[in-house]
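A.B. asks: one predicted model, sequence on top.
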Amino acid sequence: MKRFCIAAGAALASVIAAVVPAAAWQPTKSVEFVVTSGPGGGTDNFARIVQSIIAKHKLIEQPVVVLNKGGGSGAEGYIYGKGAKGDAHKVVFGTNNAYLLPYVAKLGYKLSDLTPVSALALDEFLIWVKGDAPFNDAKAYVEAAKAKPGSFKMAGSQSKDTDQTLTAMIQEATGAKWIYVPFQGGGAAATQLAGGHVDSNTNNPNENIGQWKAGQVKPLCVFSPVRLAKSDPIHDGKGWGDIPTCKEAGLPLEAFQMPRTVWLPAEVPADAVAYYADVMEKVSKTPEWAEFIARTAQTARFMKGKELTEFVAKDEAANAKVFKNEGWVVN
């Protein structure tokens, strides 16, 4: 009888175990937010606002620490993520450089070393010229560049990165030719344009807002399917929503946007991916995130799963085409 009871108890336990699902994945120690840029950069600001929102709303029970690894245009952070294979306590913050860097540089990682979690926003790109430049719309500036090929200078952040890629796309679409001048970051590109050392740049809104407020630079158009959200006036009575799209301005290039992305190392549990995707989606619905998006003039767009995978595939293909045409592909 005793043996029967023990056997019955064991059988019951096994049935309960089969019926009751295992607890969903939760972090059991400190979580590292690995930032693929230096302190103060766009990706750093992205990770830190997410960290602060998580802390305020208690979305993760364990401590979250930010670790900057921005060497090699962000490759350092992705390589660090590769080395943490299977460890879901390492969360990597980046952009589309996660899947584009391996095209243009020989690096110690590839996209399959990372697991996509989510994207929370799209960074916008604009054509900016000096505040006193004679051009008041993008088409006029492009026509001037076409009339004098190679005499106008376009500043950007880094070589073979988003700004130079966009410049190549503009050239391909319009037939105009610029001398591309790379700088260490968008801040330097903004300073050089304000000082008149270059003729234009393709900075994000947040990178040029200070110079626009001072009237040192002016935006001609934004590479977005729709205009930016309305805002308070920045300069001369105009705000972000008053800037025409580049398509409206007559350029045959509708959109160029950079996703703010979140990744995990390879071979992490599927429920860990779902856990962080859920956390990031909750972050994207907070008033603090809405304020950050408005302040930086980004476009809020949360993506995960199939939607994110399809976006990455389309964005990767568009950029890879430019890399091949420009002869930048190294692998």
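C.D. replies: Right, received. Where do you want to start? Numbers count the residues shown, from 1 in each chain.

A.B. asks: contacts and neighbour counts: CA atoms only from here.
C.D. replies: Noted.

A.B. asks: quick one: the strands in the chain, in order.
C.D. replies: 31-35, 64-68, 90-94, 114-124, 126-130, 152-157, 178-183, 200-201, 217-222, 257-265, 299-303 (DSSP state E).

A.B. asks: and the angle from the longest helix anywhere in the chain to strand 114-124?
C.D. replies: If you go by DSSP state H, the chain has its longest helix at helix 305-326. Relative orientation of helix 305-326 versus strand 114-124 (axes from the mean of the first three to the mean of the last three C-alpha atoms, to 10 degrees): 70 degrees.

A.B. asks: packing partners of helix 305-326?
C.D. replies: Applying 3 or more C-alpha pairs under 8 Å, 6 or more residues apart in numbering; DSSP states H and E, we find helix 305-326 packed against helix 97-104, strand 114-124, helix 162-174.

A.B. asks: can you lay out these as JSON lines showing mean neighbour count and distance to Lys324?
C.D. replies: Converted to JSON lines, the helices and strands packed on helix 305-326 look like this (neighbours: other C-alpha atoms under 10 Å; distance: least, C-alpha to C-alpha, whole Å):
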{"stretch": "helix 97-104", "mean neighbour count": "20", "distance to Lys324": "9"}
{"stretch": "strand 114-124", "mean neighbour count": "23", "distance to Lys324": "24"}
{"stretch": "helix 162-174", "mean neighbour count": "19", "distance to Lys324": "11"}
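
A.B. asks: put this next to the previous one:
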Amino acid sequence: PTPDPSPQGGGELSTGVLLAFAFPDRVAKNRGNGSFTLANGRGAAIEQTSGLARAPYLAVGELTGTAAQGRILLAAPITLSEIELHFGDQITDADEVSFDRSAMTLRARRRRALHAITLSEAPLALAPSEGTARVLADGLIAAGLDRLPWSKQLQQWRGRVMFLRKAEGEPWPDLSDAALADSREDWLVPALFDKTGLKDFSASDLSDALMNLLPWELRVRLEREAPTHFEAPTGSKLPIDYEAEQGPTIAVRLQELFGLTAHPSVAGGAVPLVLELLSPAHRPVQVTRDLPGFWRGSYAGVRTDLRGRYPRHPWPEDPASAPPTRRAKPKGT
């Protein structure tokens, strides 16, 4: 801009304004402790003992040092009203949306700025949109997928899909943390169009968003090849842990499997379930991937041990042909 010697009807231009006309990229804002941010984005400092160290704004005439942190050698104060008056054509107003990780929510503000320095800002009411959904999704992913409202049911569903992906490969989707972060445009952003924070995103919302990644034909196969539960011969429905280190696992009281002659499996019979066999008191007894082999082999030693500790429970010599049970024998028998 061209200097106006009488901008308001006859006033002289201040030294700060003259310096700013000469070096408009060096208008600087105080950020405390003698430290300033320049309009060009550089950082610079002045001796804290200098009277200029407390000025809200400076026009810097001379500085030395690195681009990251310079030392101010010559400067003069300039007021916000002078900046507004003489550099109004370089001042921008922008509405900005950012993610507040401490509150796990979006914040909106109107920022008035001279290039890299903020002259003023004020909070704004936030209107959810596709744009805000992207900012929120990026913030939530950066905070960590574990911060999302996972239900036990959804965690198991994810484990089931990942199990089948490991067993069969494509077309099962990759639901690892890294893959979900990379594909957030497909599942997370659309689910956040009407949200402004994690508090608005329910476990049901998360479940719907993720389950949409699985085509209908795979949903049918998922129920068939990776069921949520194993039904024991007694009728007990036992949840299958697909995230167990040793593979899909169930914990079941040994006596509930009496009469079972084939080892239970998933993935269309390709993967045997890991059976954590329990005593009547639900204490671990044995882990096996071969139930018929267990009946023929180490069951005899387990039977000898458990008969003494649980005499009111049946311990048949031939468990493969005995009826399964969840109960102890009646007293007196």
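C.D. replies: Received, thanks. It should be emphasised that the depicted structure is a prediction, and the values quoted were computed from it without experimental measurement.

A.B. asks: TM between them?
C.D. replies: With the length set by TM-score structural alignment, normalised by the length of the first structure, the two chains reach a TM-score of 0.21; 125 aligned residues with a C-alpha RMSD of 7.0 Å.

A.B. asks: may I see the buried residues of the longest helix of the first structure?
C.D. replies: Buried positions in helix 305-326 of the first structure, judged by neighbour count with 16 or more other C-alpha atoms under 10 Å: Leu308, Val312, Asp315, Glu316, Asn319, Ala320, Val322, Phe323.

A.B. asks: winner for burial among the strands of the first structure?
C.D. replies: Scoring those by mean neighbour count under mean count of other C-alpha atoms under 10 Å gives strand 200-201 as the most buried, with a mean of 30.

A.B. asks: helices or strands next to that strand in the packing?
C.D. replies: Against strand 200-201 of the first structure (3+ C-alpha pairs under 8 Å, 6+ apart) you get strand 126-130, strand 152-157, helix 186-194.

A.B. asks: out of those, which is closest to Arg301 of the first structure?
C.D. replies: strand 126-130 (18.6 Å; C-alpha to C-alpha).

A.B. asks: can you give me the angle that closest one makes with strand 152-157?
C.D. replies: Strand 126-130 of the first structure and strand 152-157 are oriented at 120 degrees to each other (the same axes, to 10 degrees).

A.B. asks: which strands and helices lie in contact with strand 126-130 of the first structure?
C.D. replies: helix 186-194, strand 200-201, strand 217-222.

A.B. asks: contacts for the shortest one, please.
C.D. replies: If you take C-alpha atoms under 8 Å, 6 or more residues apart in numbering as the criterion, strand 200-201 of the first structure is touched by Leu126, Ile127, Trp128, Val129, Lys130, Lys153, Met154, Ala155, Gly156, Ala189, Ala190, Leu193.

A.B. asks: how about 7 Å then?
C.D. replies: The contact list for strand 200-201 of the first structure, computed with C-alpha atoms under 7 Å, 6 or more residues apart in numbering, reads Ile127, Trp128, Val129, Lys130, Lys153, Met154, Ala155, Gly156, Ala189, Leu193.

A.B. asks: same check, this time on stretch 291-305 of the first structure
C.D. replies: By C-alpha under 7 Å, 6+ apart, stretch 291-305 of the first structure touches 117-124, 205-206, 277, 281, 284.

A.B. asks: end-to-end on that stretch?
C.D. replies: End-to-end distance for stretch 291-305 of the first structure, by C-alpha to C-alpha, to the nearest Å: 26 Å.

A.B. asks: any chance of the strands of the first structure in TSV, plus distance to Phe46 of the first structure?
C.D. replies: Below are the strands of the first structure laid out as TSV (distance: least, C-alpha to C-alpha, whole Å):
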stretch	distance to Phe46 of the first structure
strand 31-35	9
strand 64-68	11
strand 90-94	8
strand 114-124	9
strand 126-130	20
strand 152-157	18
strand 178-183	22
strand 200-201	22
strand 217-222	21
strand 257-265	8
strand 299-303	12
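
A.B. asks: and the strands in the stretch 51-200 of the second structure?
C.D. replies: 57-65, 70-77, 91-100, 105-114, 117-123 (DSSP state E, counting those that start in this stretch).

A.B. asks: what helices or strands is the third one leaning on?
C.D. replies: When you say that, I think you mean strand 91-100 of the second structure. strand 105-114, helix 130-143 (3 or more C-alpha pairs under 7 Å, 6 or more residues apart in numbering; DSSP states H and E).

A.B. asks: quick check: angle from it to helix 130-143?
C.D. replies: 50 degrees.

A.B. asks: run through who's touching strand 91-100 of the second structure.
C.D. replies: Here strand 91-100 of the second structure has contacts from 105-114, 132, 135-136, 139, using C-alpha under 7 Å, 6+ apart.

A.B. asks: among these, which one has the most neighbours?
C.D. replies: Counting neighbours by other C-alpha atoms under 10 Å, Leu136 leads those with 30 neighbours.

A.B. asks: distance check, Glu32 of the first structure against Tyr180 of the first structure.
C.D. replies: 36 Å.

A.B. asks: show me what counts as buried in the longest helix anywhere in the second structure.
C.D. replies: If you go by DSSP H, the second structure has its longest helix at helix 152-168. Neighbour counts over helix 152-168 of the second structure (16+ other C-alpha under 10 Å) mark Leu154, Gln156, Trp157, Arg158, Gly159, Arg160, Val161, Met162, Phe163, Leu164, Arg165 as buried.

A.B. asks: just checking, next helix/strand downstream of the helix or strand hosting Leu238 of the second structure?
C.D. replies: Assessed by DSSP states H and E, Leu238 of the second structure sits inside strand 237-239. As assigned by DSSP H and E, the chain's next helix or strand after strand 237-239 of the second structure is strand 249-253.

A.B. asks: next helix or strand past that following strand?
C.D. replies: strand 265-266.

A.B. asks: following element in sequence after that next one, please.
C.D. replies: Per DSSP H and E, the helix or strand that comes after strand 265-266 of the second structure is strand 271-272.

A.B. asks: pull the most distant pair out of the buried residues of helix 152-168 of the second structure.
C.D. replies: Leu154 and Arg165 (16.5 Å).

A.B. asks: so for Ala209 of the second structure, which of the helices and strands packed on strand 91-100 of the second structure sits nearest?
C.D. replies: Here helix 130-143 is closest among these (C-alpha to C-alpha), at 12.4 Å.

A.B. asks: and the angle from the closest one to strand 105-114?
C.D. replies: 110 degrees.

A.B. asks: now for helix 130-143 of the second structure, which elements pack on it?
C.D. replies: Using 3+ C-alpha pairs under 7 Å, 6+ apart, helix 130-143 of the second structure sits against strand 91-100, helix 184-191.
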